[in-house]
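Participant: Give me the fold of what follows.
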Amino acid sequence: MKPFSLCRAWLLPAVLALVACNDEQPQQNDQPPPLPEVTVVEMRPQPLSNVLQVPGRVQAVRTAEIRARVSGVIQRRLYEEGTDVEAGQQLFQIDPREMQAALNAAQATLERAEATETNAARDVQRYRGLVQKQAISQQEFDTAEARLRTARADVSQAKAAIETAKLNLEYTRVETPIAGLAGRAEVTEGALVSAANGTLLTRVEQFDPVYVNFSRSSADLLALRAEVGAGTLELPGRGEVEVNLILENGMRYPHTGYVNFLAMTIDESTGTVALRAEVPNPDRLLLPGQFVQAQILAGTRREGLAVPQRAVSVTNRGGSVLVLDEENRARNRQVELGDLRGDQWLIRGGLEPGDRVVVDRGQSVREGVQVQPQPLDSQKAGSATATDEADNS
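Facilitator: The predicted structure follows:
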């Protein structure tokens, strides 16, 4: 019996230890799980530029349609398509022979009219002495004076005809009234052009600088004026509104323009107000008809708010963020988004100074979940201002 007792003596401590482990397990499960850690940023108002982004179209500052001013046949094209031309440079030559013949005929008519005038003046001078001596009747003298006036009118008419003929002869030299880039020729040598129909020969466009046309809704302008009146938005001191452009490939255009026109009426069909900016174009990157995105610097918000892009969930209903309450529980809140500037969303509504917004959240962080907040790095928190300054430099 001793071997069996010895075995029981060895097994008893092992059983007691196993029971003790089972007793301690429920105590460990009773402890609450650790709170998920999240990164938060506190909303602090700061001066932020108010940038409005709208689509726009590039327009040439000046466009001249070169049309035929006399009827005739094109003899020569005197420019190279797609090259720069100077104001007054000849682009086409219309056959001048018909106009030259008309000028010669007008000059001959003038000579005949001047001869008739000279003869009529001599008759009047001769008849003046005869009528005083009553050698001729007063009626004959009056008729002579009438012939002189008619001859003088014929001379004036002939001179006007000569001026017209000279103009028509000059119009055979088709010149450009402005300097710019000459476009494709719409006619070739030998083509018959018409002054009555105003046959288009080519176009010359001047696009340094260029105009950029865009529009804003009347509601946006009313909201802008309300913010200015409330003092939350400060307009540029000199009244110059800067405009920066984003090209179709996403590249930022290197030159800054300024708004130079604002319509005083609202388009009834669209409910928008037309605006126009003048932008330098020394490198000719901007072409008439090109689509661009115009970023309008419409003042500075004295107390603007911005949150990192990754903190915002964007849906069809708009943007939303998670905000921590006093118990560090996440609460979903709808926000009104402004422009996306770098990695920061500008907030137009829905957040107040002092709100704590969750930046980096895991899948377990949702509405009502209590979390352990960790402040965002101060350098990252201030990236909105740095990005804002970079956009306006």
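Participant: going forward, measure contacts and count neighbours with C-alpha atoms only.
Facilitator: Will do.
Participant: Could you name the helices and strands sitting against the lengthiest helix in the chain?
Facilitator: Using DSSP state H to define each element, the chain has its longest helix at helix 97-132. On a contact count with 3 or more Cα pairs under 8 Å, 6 or more residues apart in numbering; DSSP states H and E, helix 97-132 meets helix 138-171.
Participant: May I see the buried residues of the helix it packs on?
Facilitator: Buried residues in helix 138-171, counted by 16 or more other Cα atoms under 10 Å: 141, 144-145, 147-148, 150-152, 154-155, 157-159, 161-162, 164-166, 168-171.
Participant: compare with the first, here's sequence two:
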Amino acid sequence: MIGLNQRLGRFLAVVIGLAIGAALLVFFLVNRQAPEHSDSPPAPKVVAVIEAQPLAFRLEARGHGVARPAETWQAVANVSGRVVERHPHLESGTLLREGTLLLALDPSRYELAIAEAEAELTQLEAEEANTRRLLDLERQALDLAEQELSRIERLAATGAVSTSQRDAQRHSTVGQRQAVATLENTLALLPAQRERASVRLAQARRDLADTRFEAPYDLRLGEVDVELHQFVGAGQRLFEADSLAAAEVEARLPFSMVRRLLGRVAPVELEPGTLDLSERIDLDSIDAELELVGAPGVSWEGRVVRVASGLDPATRAVRVVVRVEEPWRDARPPDHPPLQRDMYTRVRLSTSSPVAQLLVPASALHQGELYLADEHDRLVRRPVSVAFQQGDLAVIESGLTPGERVIVDDLQPAIEGMALAPRRDVALEARLTARALGEVTSGERQ
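Facilitator: From the prediction side, this is the model:
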């Protein structure tokens, strides 16, 4: 009985709901209003426009690279010895002036070698002087012997002197000749002995000089691997130091950007047989700016010094080397640190375009078309040819005429011939001019 009542209640609820829905449907049908028809045209669409004008333009190429010193000194021992002197601040990170004595090895062995070589040279000089005096005497004796031999041979020819006397004089003369020849040979060998002694002396002096390590330029020490009283062998690495004179960044830049940039700075005529790239391309006309990644406002001015051989094997990018002179000169750590080893930098190369360019915001392009406002304030969809895009700018090669008004709003829908109410965006035109000249903030670069 209870189940029957429940089923009856559900049935009545459904019937009542259907009746209420039917009543509402009839009510809405009776009170519906017919659509209103208007003969007046739709209101013009308000749009922002800019006037297309040729603008002075700076071509840019952007990339990234890691800083490194332009010159690094790997101090290696050329001679062996015990460390007898070590600069008190010979530690990683220390800055030291040119000419500072950093390290000294025990020089006694090489000082003894110098003294020995100098003594040998002195001895050879004395031997030469003595030999020359003896040679003069022996030559005088030889002259007398030759004269006596001639006299005896004349007498022997007449029978006044025996043959035995003549032979004895001959033997004596030959002995005297041999003595002169021996002394002459000794003198001839002395220059070679002096040369060998001079070489040993020069080598000993060079070895002595190699026991002292003085800073060849203002430098910053890297890793140091030697301690006081330590014995070091020839060829052992001692420490590393970076020059403070200049730093370099090998920037990786897209090939298309570099090709476009360098194409504007190549000389018109080249001398036959020119091989040097700096003669083929005016690298000095390229401005270079480096910015420390992650530290807006920390930047350095540099110059392009060369294009490294080959492309980067991973990205196929061009490797352009930018040099920064005296990166420590204006350093103000921590706000403006110097450009140091392993700093990751953003590199911007730029040069002035030889001709003005028609530029529009890249956002104004719609699948190869620009929306224009004609002289009757009607929408015109114009296909254009884009030479290239640089950042948020598009360089128009053809399809756009100076003075035409380009719509910079995103119209939806964009119907050909629709009525417009153009409003010139002077502020955007000013920003466009600034961006064309490369006058952008660090925040915009990021």
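Participant: tm score of chain vs chain?
Facilitator: Once superposed, chain against chain, the TM-score is 0.73 (TM-score structural alignment, normalised by the length of structure 1); 355 aligned residues with a Cα RMSD of 4.0 Å.
Participant: on that earlier part again, how much does the longest helix of structure 1 deviate in direction from helix 138-171?
Facilitator: 160 degrees (axes from the mean of the first three to the mean of the last three Cα atoms, to 10 degrees).
Participant: mean deviation of helix 97-132 of structure 1 from structure 2?
Facilitator: Taken over the aligned residues, the distance from helix 97-132 of structure 1 to structure 2 averages 2.6 Å (mean Cα distance after the TM-score superposition for structure 1).
Participant: from the chain's centre, how far out does that helix sit?
Facilitator: 62 Å (Cα atoms, centre = their mean, to the nearest Å).
Participant: got it, and stretch 368-379 of structure 1?
Facilitator: That offset, for stretch 368-379 of structure 1, works out to 42 Å (Cα atoms, centre = their mean).
Participant: mind checking the end-to-end distance for that stretch?
Facilitator: 29 Å (Cα to Cα, to the nearest Å).
Participant: buried set for it?
Facilitator: For stretch 368-379 of structure 1, by 16+ other Cα under 10 Å, it's Gln370, Val371, Pro373, Leu376.
Participant: Stretch 434-442 of structure 2 now?
Facilitator: Arg435, Ala436, Leu437, Gly438.
Participant: likewise stretch 29-42 of structure 1?
Facilitator: Here stretch 29-42 of structure 1 shows Val38, Thr39, Val40, Val41, Glu42 as buried, counting by 16+ other Cα under 10 Å.
Participant: Sitting in strands, which of those do you find?
Facilitator: Val38, Thr39, Val40, Val41, Glu42 (DSSP state E).
Participant: Can I get these in CSV including distance to Arg341 of structure 1?
Facilitator: Below are those laid out as CSV (distance: Cα to Cα, whole Å):
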residue, distance to Arg341 of structure 1
Val38, 24
Thr39, 21
Val40, 20
Val41, 17
Glu42, 19
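Participant: circling back: ok, so of the buried residues of stretch 368-379 of structure 1, who is nearest Leu110 of structure 1?
Facilitator: Leu376 (94.0 Å; Cα to Cα).
Participant: Which position in structure 2 pairs with that closest one?
Facilitator: Using TM-score structural alignment, the equivalent of Leu376 of structure 1 in structure 2 is Arg424.
Participant: who's in contact with its match?
Facilitator: By Cα atoms under 8 Å, 6 or more residues apart in numbering, the residues touching Arg424 of structure 2 are Ala48, Val49, Ile50, Glu51.
Participant: Apply 6 Å and report the result again.
Facilitator: Ala48, Val49, Ile50 (Cα atoms under 6 Å, 6 or more residues apart in numbering).
Participant: I figured the second one was touching Asp410, is that so?
Facilitator: Just to be clear, that refers to Val49 of structure 2. No. If you go by Cα atoms under 6 Å, Val49 of structure 2 and Asp410 don't touch, sitting 11.1 Å apart.
Participant: isn't there a strand covering Trp73 of structure 2?
Facilitator: Yes. Assessed by DSSP: H, G, I helix; E, B strand; the rest coil, Trp73 of structure 2 belongs to a strand.
Participant: Surely it touches Ala241?
Facilitator: Yes. Between Trp73 of structure 2 and Ala241 there is a contact at 5.1 Å, judged by Cα under 6 Å.
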